[in-house]
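*Asks:* With the input below, show me the fold.
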Amino acid sequence: MSSFIANASNQNTGNSQATIANNGFFPDINIAAMRDRMRIDSTITTPRLVDAATQAIIHVNQQLSTFKASKVELGFSKLSDVPSETIADESVLTSHYLRAVYSIAKADLIERYKDYDTTASSLDDKKMIEFLSTGPDECRRNAQWAISDLVGRNRSTVELI
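*Replies:* Modelled structure (predicted):
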């Protein structure tokens, strides 16, 4: 059984250097990088972001448990060891994994903040409105697409008419 360890130096700012240690196979999650990539400012406190990211890691890791087992059986001890194309000095597989985790975490945060009062006019409220402009369904779709891309499964979108 693996454990997740959140180590945050300043838990109330967006500049925190929090890192969530993953299970050894999948990469650790850097909270500052997540904030940058997903446009999450300090309106969302670091403890809330760490909680959402931890839950997202658990969810994505469960979805990828068969994938992980097959790669470990082939002798790969980390996702970054699995042969993959590299773009911008990052493994494509690692990029897909991070996108899945970040997207699930953001979907969770959006759902938790959906009752936020968007009628006020302060700068923080404008930032929150921008944050909430992405729907949680879009984030979950992006996560599922990233997982599908990671395992080499075709994407599919089904819509009931």
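
*Asks:* Going by C-alpha atoms from here, please, whenever you check contacts or count neighbours.
*Replies:* Will do.

*Asks:* give me every residue that touches the spatially most central residue of the chain.
*Replies:* By CA atoms, centre = their mean, the chain has its centre lying nearest to residue 102, at 1.7 Å. With contacts defined as CA atoms under 8 Å, 6 or more residues apart in numbering, residue 102 is in contact with 34, 38, 53, 56, 143.

*Asks:* Redo the residues you listed as JSON lines? Include distance to residue 113.
*Replies:* Shown next, in JSON lines, are the contacts of residue 102 (distance: CA to CA, whole Å):
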{"residue": "34", "distance to residue 113": "18"}
{"residue": "38", "distance to residue 113": "16"}
{"residue": "53", "distance to residue 113": "15"}
{"residue": "56", "distance to residue 113": "17"}
{"residue": "143", "distance to residue 113": "19"}
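
*Asks:* Next, the second sequence, to be compared with the first:
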Amino acid sequence: MSSFVPSTNLDTSNSIVPNDGFFPDIELDDVRKRTGLSDVFTNDRIVAATQDAIMEVNAVLADWVDDQDAATLADVPAKSYGETSEKTHWYLTAVCHRVRSMMVETTRDYDSTKSGRDRADALEATSDRWMQSSNEAVARLMGRKRTTVDLI
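*Replies:* This is a model prediction of the structure:
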């Protein structure tokens, strides 16, 4: 009797995705912890999504950064919770939740049955929710009021 045991040889090292100097670098372990991404997703794939998320969030925050009298996000006055400032917390949340949205959005089931379409629709709603959470974190980082608008 023989058996086949698949091996993925995943790289589980804690890679660090460098940032622009103002915002903190992002650790993959932190991304996985904040988003619940399992080792089904390779580090290479998460690094690529994290780089995209960093660039997108940084672009949204560019004007806000220009208005700050600080060299780094850690230097921007903010309340601290433990060792993390409120601003850093919201930034990491914005990036990590955007990563999760991208990962969910690009992970589709190839099943074309009705149940497969239903799962894909559920994933799309989940992806939208993670993106909404990312956008809310950006707004909180910039000190904007939180507003919800529904189209009728």
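
*Asks:* returning to what we had before: between the contacts of residue 102 of structure 1, which sits nearest residue 96 of structure 1?
*Replies:* Residue 96 of structure 1 has its nearest neighbour among the contacts of residue 102 of structure 1 in residue 143, at 8.4 Å by CA to CA.

*Asks:* which residue in structure 2 lines up with the closest one?
*Replies:* Applying TM-score structural alignment, one finds that residue 143 of structure 1 aligns to residue 134 in structure 2.

*Asks:* can you check residue 78 of structure 1 too?
*Replies:* Under TM-score structural alignment, residue 78 of structure 1 pairs with residue 72 in structure 2.

*Asks:* For the alignment partner in structure 2 of residue 158 of structure 1, what is the enclosing helix or strand?
*Replies:* Matched across to structure 2, residue 158 of structure 1 falls on residue 149, judged by TM-score structural alignment. Under DSSP states H and E, no helix or strand contains residue 149 of structure 2.

*Asks:* burial count for residue 149 of structure 2?
*Replies:* Residue 149 of structure 2 is flanked by 5 other residues according to other CA atoms under 10 Å.

*Asks:* Could you do the one 3 residues further on as well?
*Replies:* Taking other CA under 10 Å as the criterion, the count of residues near residue 152 of structure 2 is 3.

*Asks:* Could you do residue 22 of structure 2 as well?
*Replies:* Residues contacting residue 22 of structure 2 under the criterion other CA under 10 Å number 14.

*Asks:* Would you enumerate the residues in contact with the aligned partner of it in structure 1?
*Replies:* Structural alignment (TM-score structural alignment) places residue 22 of structure 2 against residue 25 in structure 1. Going by CA under 8 Å, 6+ apart, residue 25 of structure 1 touches 68, 77, 78, 79.

*Asks:* Compare those with structure 2 and list the overlap.
*Replies:* Contacts conserved in structure 2 for the contacts of residue 25 of structure 1, using both residues aligned by TM-score structural alignment, their matches' CA atoms under 8 Å: 77, 78, 79.

*Asks:* Now which of the residues you listed would you call buried?
*Replies:* residue 79 (16 or more other CA atoms under 10 Å).

*Asks:* Rebuild the kept ones among the contacts of residue 25 of structure 1 as a markdown table, extending it with distance to residue 106 of structure 1.
*Replies:* As requested, these are exported to a markdown table (distance: CA to CA, whole Å):
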| residue | distance to residue 106 of structure 1 |
| --- | --- |
| 77 | 28 |
| 78 | 25 |
| 79 | 23 |
